[in-house]
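K.L.:
Provided below for reference: sequence and predicted model.
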Amino acid sequence: MIEKLEMFISLAREQHFGRAAESCGVTQPSLSAAIKQLEDQLGVMLVYRGSRFQGLTPEGQRVLDWARQIVGDTRTMKEEMRAARQGLSGNLRLAAIPTALNLIAELTAEFVQRHPKVRFTILSRTSVEILSMLENLQIDAGLTYLDNEPLGRVSTVPIYSERYALILRRDHPLADRDRIDWGELSELPLCLLTPDMQNRRIISQHLSEAGAEVTPMIESSSLIVLVAHVRQGGWATILPLKAAEIFLEGGELAAVPIAAPEAHHRVGLIAPHREPHTPVLAALLAQAASLSGRFQD
């Protein structure tokens, strides 16, 4: 039953029989047969069928909610029993918004020192993708914004608040400013993250509130692309100070705090709202809380 539920979750996520089968490591006929067997066991039709996947039935949507809960609880039980035998071990799957990737190393470094049998898989994703992956059991936890857009039913550990700065070359005429206002940024050739990124939506909101009409010269989902253009000269970008730290090393670039008003947006760790958490995930949440205390100090 658990294996069939996992296939059903994959089908709901991929919305395509072939891709779902590939993600499960089975053939498409095997996946289709498993879904049909699940329907027979439950006595309801779960999937609208035609020449291709046409969506879940109302009963299928309700079963999906149960499937996520049952599969998640089963994995938690297995992880807890493994921890009882071997201590904390295994692979933790994390996804982070691009502007929080710097923080990941601070979160994982001490954790791995304490728990050397734990490995990490770390992905860069948008805030929307992180929530979807968490819901579909593709990741164990995510690092994302906590207070700007709805998160749904998740456990959260606030870690720090983003503060924003204009990032430009050290030889730029504005580089020696103590601060700059949001309304002044409309005159600059900016490189910004793409609109699907919550950071971009936050920045666009603050610019709009300041009456600044901005059409970016460069848009990218990569911070490296944005900063590379700034380094070429002539361009500037807006980044959270935490995300900019790694790019400011060496002194080639400068960060001018953006004020009037100074914006703050909380970033933290989110995990499924499930009790108990796996021992490994519980330890990670505790590590995040410890890190949060350091930033607040």
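P.N.:
All right, it came through fine.
K.L.:
switch to C-alpha atoms for all contacts and neighbour counts from now on
P.N.:
Noted.
K.L.:
and residue 65, what element?
P.N.:
helix 58-86 (DSSP states H and E).
K.L.:
which strands and helices sit next to that helix?
P.N.:
Helix 58-86 is packed against helix 2-14, helix 279-296, with contacts defined by 3 or more Cα pairs under 8 Å, 6 or more residues apart in numbering; DSSP states H and E.
K.L.:
Only the buried residues of it, if you could.
P.N.:
For helix 58-86, a neighbour-count test (16 or more other Cα atoms under 10 Å) marks 60, 63-64, 67-69, 71-73, 76-77, 79-80, 83 as buried.
K.L.:
structure B:
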Amino acid sequence: ERILAWARTLLAAHDGLQAEAASCRGQVVGSLRLGSVPLASFNPMHLLLPLREKYPELHFQLSSHTSEQIVDGLSRNQLDLGICYLDQVNASFFDVIELGTTTMGLLHDTRHFQLAHSALRWEELGDIPLGLLSKGMHYRQSLDLSFRSRGLEPMAVLESDSTFQLIQAITSGVCCAVMPLDCGLEDLSEHMRIIPITDASVLSPVGLLLRRSEPRSAIAEQCFDEARALFASMPR
């Protein structure tokens, strides 16, 4: 395990060297290692697509982690950029672009659940079978707090640490799930619908992080600057 840690550092240094050389030639070439929390009101494709269009030789390594793992990965130079919740982030060590607050809705498949609502209250979720992220994950902690503060107990029929498996359960009719608004999940199928839940949000905002300490990847710096310009002109 100790040798593996050094090997990863060497490989990251090699990729960083290649990216620096390309940057000196005015090119953005190589791989951007982006870590993201699995659920937030931000679709990473809103960042990757503009970058891909502007830098066709750029490749992406997109991985899903907890906020703590993203901070650690950035600190260890195992990630270039991270999208995570900011309540556990020491801003003195990172450059941060705040991406807004995560709001929530009930994601369901209309083939299995017919819900004629324009909005829902937390109290109306009590009789609906729900799929939840595993305990200990940031998004799950926020959900549990929302239920407990109202004296409610969700009907949890499935727990998973995989968003993909939750989506599979929804499309199979096993359950519905409280998911972030504006993250693109409802676009995965013509049968998917998401209904906003009143007063449902994660208290901590989501942000894009870049490590301040050297060495910093030239690709990471360029993409972070592009993101700053992109999101400055977009409504959160």
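P.N.:
Cool, the structure landed. Just so it is clear, the model here is predicted, and its values are computed rather than measured.
K.L.:
just to revisit the earlier point, any chance of TSV for the buried residues of helix 58-86 of structure 1, columns distance to residue 179 of structure 1?
P.N.:
Below are those laid out as TSV (distance: Cα to Cα, whole Å):
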residue	distance to residue 179 of structure 1
60	54
63	54
64	50
67	51
68	48
69	49
71	51
72	48
73	50
76	48
77	52
79	49
80	50
83	50
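K.L.:
can you give me the strands in structure 1?
P.N.:
Here structure 1 has its strands, by DSSP state E, at 47-49, 53-56, 90-96, 118-124, 141-145, 154-162, 164-169, 180-181, 190-193, 218-220, 236-240, 253-259, 265-272.
K.L.:
The longest one vs strand 236-240, what angle?
P.N.:
Read it as strand 154-162 of structure 1. If you take axes from the mean of the first three to the mean of the last three Cα atoms, to 10 degrees, strand 154-162 of structure 1 sits at 130 degrees to strand 236-240.
K.L.:
Tell me the spacing between the aligned partner of residue 123 of structure 1 in structure 2 and residue 227 of structure 2.
P.N.:
Mapped onto structure 2 by TM-score structural alignment, residue 123 of structure 1 lines up with residue 63. Residue 63 of structure 2 sits 18 Å away from residue 227 of structure 2 when distances are taken as Cα to Cα, to the nearest Å.
K.L.:
Compare these two (neighbour count), which wins?
P.N.:
residue 227 (18 against 14; other Cα atoms under 10 Å).
K.L.:
Make sure the more buried one is actually in contact with residue 49.
P.N.:
No: the pair residue 227 of structure 2 / residue 49 is not scored as a contact, 11.2 Å apart, by Cα atoms under 8 Å.
K.L.:
And residue 171 of structure 2, what's its match in structure 1?
P.N.:
By TM-score structural alignment, residue 171 of structure 2 lines up with residue 231.
K.L.:
Could you check how far the closest residue in space to its match that isn't next to it in sequence is from residue 9 of structure 1?
P.N.:
Once flanking residues are discounted, residue 231 of structure 1 sits nearest to residue 169: 6.2 Å by Cα to Cα, 6 or more residues apart in numbering. Distance, residue 169 of structure 1 to residue 9 of structure 1, using Cα to Cα: 48 Å.
K.L.:
what does residue 66 of structure 1 give?
P.N.:
On the measure of Cα to Cα, residue 66 of structure 1 and residue 9 of structure 1 end up 10 Å apart.
K.L.:
ditto for residue 88 of structure 1
P.N.:
For residue 88 of structure 1 relative to residue 9 of structure 1 (Cα to Cα), the value is 27 Å.
K.L.:
Same check on residue 189 of structure 1?
P.N.:
Residue 189 of structure 1 is 45 Å from residue 9 of structure 1, by Cα to Cα.
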